[in-house]
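Asker: below: sequence and its predicted model.
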Amino acid sequence: MAALLAVPLLPLPAAHADAPATTAATTGGTTGATTAARGGDDGGRDGEGWRGAWATSVQPPGRTLLPNWSQEGFEQQSLRQVVRVSTGGTAVRFKLSNRYGSTPLRVAGAAVGRTAEGAAVREGSSRALAFGKERAVTVPAGGEVFSDALRMRVKPLESLTLTLYLAEPTGPATYHMSALTTSYRAAGDLRFDESGEAFTDTSVSWYYVADVEVRGGPTGRRNGVVTFGDSITDGFASTVDADNRYPDELAERYAREGRPRSVLNHGISGNMVTYGTPGTGESGVDRFKKDVLPEPGVSTVVVLEGINDVGLSELPGSSVPDISVEQLIAAHRDIIRQARAEGLKVIGATLTPFKGAVYFSERGEAKRDALNEWIRTSGAYDRVIDLDRALADPADPDRLVPAYDSGDHLHPSDAGYHAIAEAIDVDSL
């Protein structure tokens, strides 16, 4: 399970030893929110009507729980990836990230089409992407680049297939480990191959793609939602290619009610709010400004994070040091401060039960209870979603309801993720 990755800690400022929420670490050549270069016809983010349709948090390359291609990278290969947008529009653009690359990333070309079955693209739907009106683009080490706007009508909950041709050696790849969506690769330039038959190599991670934004169509007020956290936000243990993560289920609720909304998933499996690791990304405190704050059209953030800090710091032999409840609270307060400084409403979710998980302990349970009580009663968050009580087994409140348990006693099942989305008062967002 992603939450059990006991890997070396990223170097952090000394202040993190006592107050993890005070100073941001620098990683991959970036500090603060990464500034992304844009395509030639889109000079800025504000005031242009762009809003997030899909997102993921990128991570440093590494071999972790799920086999992936991040360390070997790509050369003379086409990389095909599927994303499902939460809201639609009449134009779309993609953000490519090289945040953790040590050298520039050269993309020889890119195309997007409407997803068919597996690696296939619907016949006649493939369109070339441009970057500053050029087919090729170089993404600087530590940087990010937006494509030009592509006039393409996209529906809420529609899946799009992005194909990148990577001719030159990329080196280790910035990626997202637990995509729970199949990605494909094949030799040669197959950007416009719609059959998908040559894409026989598969992975369940995403590479380089970090955001999809749309504009046009009914925009309404600024009302996008970012879900922020660890593997339970990431959807770990949900069915691959089924889009059953709780943010997906939340987007489906909005669409079903006839009011589709931007719902963006910035969860990372194994992530901690107080500390970063090479395998599971920068700490929640440090990545919040890079992953969440640049998202356009967002009004609300839902924060669900801390179970890995609790569990890993109590696991015998773990490289994670003891993390106190005070440190956890300080980290949550820092995220709240960052969100409010940008005018965002910030909603806290209580940590879900984990009795029976490999890293469960009574001492860790006491920390979870204490943090949950602070989330419920401190008034620090604008609103609270009590997922602890929503998913707890009435016969043993420290455990997940059996039907909501994926089997590892930590991550929800598909039914559990659905229950999380149903527990959210959507009007409060």
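Answerer: All right, it came through fine.

Asker: when you work out contacts or count neighbours from here on, use the C-alpha atoms and nothing else.
Answerer: Will do.

Asker: count of residues packed around residue 78?
Answerer: As a burial measure, residue 78 scores 25 neighbours (other CA atoms under 10 Å).

Asker: how would you label it: helix, strand or coil?
Answerer: Look at residue 78: counting by DSSP: H, G, I helix; E, B strand; the rest coil, its state is strand.

Asker: can you tell me what sits against the one helix or strand residue 419 maps to?
Answerer: Element membership for residue 419, per DSSP states H and E: helix 414-423. In this structure, residues lying in contact with helix 414-423 by CA atoms under 8 Å, 6 or more residues apart in numbering are 235, 238-239, 244-247, 249-250, 385, 387, 390-391, 403-406.

Asker: repeat that for 6 Å
Answerer: Taking contacts as CA atoms under 6 Å, 6 or more residues apart in numbering, the residues outside helix 414-423 that touch it are 238, 244-246, 249-250, 404.

Asker: measure residue 167 to residue 105 for me?
Answerer: Going from residue 167 to residue 105 by CA to CA, to the nearest Å gives 10 Å.

Asker: now do the same end-to-end measure for stretch 83-101.
Answerer: Note: stretch 83-101 ends 22 Å apart using CA to CA.

Asker: swap in stretch 125-136?
Answerer: 20 Å.

Asker: kindly report the same for stretch 114-122.
Answerer: Note: stretch 114-122 ends 5 Å apart using CA to CA.

Asker: check stretch 83-94 too.
Answerer: Across stretch 83-94, first to last residue, CA to CA, it's 11 Å.

Asker: gap between it and the chain center?
Answerer: Relative to the centre of its chain, stretch 83-94 is centred 16 Å away, using CA atoms, centre = their mean, to the nearest Å.

Asker: try this one side by side with the last:
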Amino acid sequence: MKRFAVLLFAAVLGVALAPAASAHPGWAATWAASPHAPTDVFGPSWGTEGFDNHTVRQVVRISSGGPAIRIRLSNAYSAAPLKVTGATVGRAGTGAAVRPESLRHLTFGGSRSVTVRAGGQSVSDVAFLPVQPLERLTVTLYLAGRTGPATGHTFAGATSYRASGDHRADASGDAFGETSTSWYYVNAVEAVDRTPRRDVVVAFGDSITDGAASTVDGDNRYPDELAERLRGRKSVVNAGIGGNRVLNDSSCFGEKATERFARDALAQPDVRTVILLEGINDIGFSNFPIDCALPNPEVTAAELVEGYRDLIRQAHAKGVRIVGATLLPFKGAAYYTERGEAVRDEVNTWIRTSGEFDAVVDFDRATADPADRDALLPLYDSGDHLHPSDAGYRAMAEAVDLSAL
């Protein structure tokens, strides 16, 4: 009877219960976190050791609503299958708590457990939980066995919680005594979308898109602020990875943009527009040696432009619009040099004037100090002269012309 009800509900909504190569029509991305390999380069993390008889509870804020949702899990960076013993989703309460009336057990092909193949992903069946724009959800995974190193997202800017044993159905957060500011395995939340339009906006980039230095649990990243401006009229999902580059891979900062773009941006259900903000790490890393970021050659403006053209071609081949964003000022940052500033200026001029992007958003001019255009406005500077403050991220979102989306 329960399975019949599930099938009937899905038929009424016009959605598929199982993963498909293309999720359109029927589903729209409403939240995402680009997966990458676990790293301890910024200090000890749960990801490098993985989990063993742990429940991991993670809080995310979605951008748009819908009558039902599903959850996507990624095991992209593991050599072994991932056994998820059970999982739940619900509306977030305070801290690790979940509003009890909203708690739903997730199923995968009708089963409460799922094994995600090494290097692969799994999508849950439809979860009958109506959601509203800008609502905070809690996704809880119970991992009964040893997982090994965990695929995740280091710079979550949100608190995740861990408990020993099976607490996936706990409404209370009392058992969750450990915290992290990373996400693990949870790759996306998708909502039922009954409209024929492709409306999803993907913000694609590095740590500035990822929201580094914004207030933890404040949802003040620039894509969050953009979602607040749109209030559910369009979804905005975040495909930023801290330290990411356009032209070079990294074991701690993810594959280069030209490689991960298809998966992290173009494969998002219902994607219509990508905002591309990336390149400052390509410019700066040659003066900021990190072992996991090698090779870190000096990159020219012409080389970055060719990388952008590759991304433009990929987007247009999928019928997706791409908005070019100018690189923010970085004078005073740890890897700033006059040579790097000259490359940034040349790149920004090309973004503004080439006409090769479908539209342009000028984050440089929106965040620069009028007294020194090579530096962030002090109000917009988090303190490291590279990443914006909460006010700076808000100014970035306000600089986006909504009609360009």
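Answerer: Structure's in. What do you need? Quantities reported herein were computed from a predicted structural model and do not represent experimental measurements.

Asker: overlay the chains and give the TM-score.
Answerer: Aligned and superposed, the two chains score 0.93 in TM-score terms (TM-score structural alignment, normalised by the length of the second structure); 388 aligned residues with a CA RMSD of 1.6 Å.

Asker: to which residue of the second structure is residue 182 of the first structure aligned?
Answerer: The alignment partner of residue 182 of the first structure in the second structure, by TM-score structural alignment, is residue 159.

Asker: what of residue 221 of the first structure?
Answerer: In the second structure, residue 221 of the first structure lands on residue 197 (TM-score structural alignment).

Asker: ok, now residue 242 of the first structure?
Answerer: Match for residue 242 of the first structure (TM-score structural alignment): residue 218.

Asker: sorry, back to before: can you redo the contacts of helix 414-423 of the first structure as a markdown table with distance to residue 134 of the first structure, secondary structure and neighbour count?
Answerer: Formatted as a markdown table, the contacts of helix 414-423 of the first structure follow (distance: CA to CA, whole Å; DSSP: H, G, I helix; E, B strand; the rest coil; neighbours: other CA atoms under 10 Å):
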| residue | distance to residue 134 of the first structure | secondary structure | neighbour count |
| --- | --- | --- | --- |
| 238 | 39 | coil | 22 |
| 244 | 37 | coil | 23 |
| 245 | 36 | coil | 29 |
| 246 | 37 | helix | 26 |
| 249 | 37 | helix | 21 |
| 250 | 37 | helix | 25 |
| 404 | 48 | helix | 22 |
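
Asker: contacts only, for the match of residue 221 of the first structure.
Answerer: Contacts of residue 197 of the second structure by CA under 6 Å, 6+ apart: none found.

Asker: and the closest residue in space to residue 409 of the first structure that isn't next to it in sequence, how far from residue 365 of the first structure?
Answerer: For residue 409 of the first structure, ignoring the flanking residues on the chain, the nearest one in space by CA to CA, 6 or more residues apart in numbering is residue 357 at 4.9 Å. Separation of residue 357 of the first structure from residue 365 of the first structure (CA to CA) stands at 11 Å.

Asker: same thing with residue 292 of the first structure?
Answerer: Distance from residue 292 of the first structure to residue 365 of the first structure, by CA to CA: 29 Å.

Asker: neighbour-wise, which of those two wins?
Answerer: residue 292 (23 against 19).

Asker: ok, and the closest non-adjacent residue to the equivalent of the more buried one over in the second structure?
Answerer: Residue mapping for residue 292 of the first structure onto the second structure gives residue 265, with TM-score structural alignment as the criterion. Distance criterion CA to CA, 6+ apart; nearest residue to residue 265 of the second structure, sequence neighbours excluded, is residue 202 at 6.1 Å.

Asker: count of neighbours near that neighbour?
Answerer: Residue 202 of the second structure has 28 nearby residues by other CA under 10 Å.

Asker: can you find the partner of residue 49 of the second structure in the first structure?
Answerer: Checking TM-score structural alignment: residue 49 of the second structure goes with residue 72.

Asker: check residue 61 of the second structure too.
Answerer: So, by TM-score structural alignment, residue 61 of the second structure is matched to residue 84.

Asker: excluding chain neighbours, what is closest to residue 47 of the second structure?
Answerer: Using CA to CA, 6+ apart, the closest residue to residue 47 of the second structure is residue 150 (4.7 Å).

Asker: many thanks, we can stop here.
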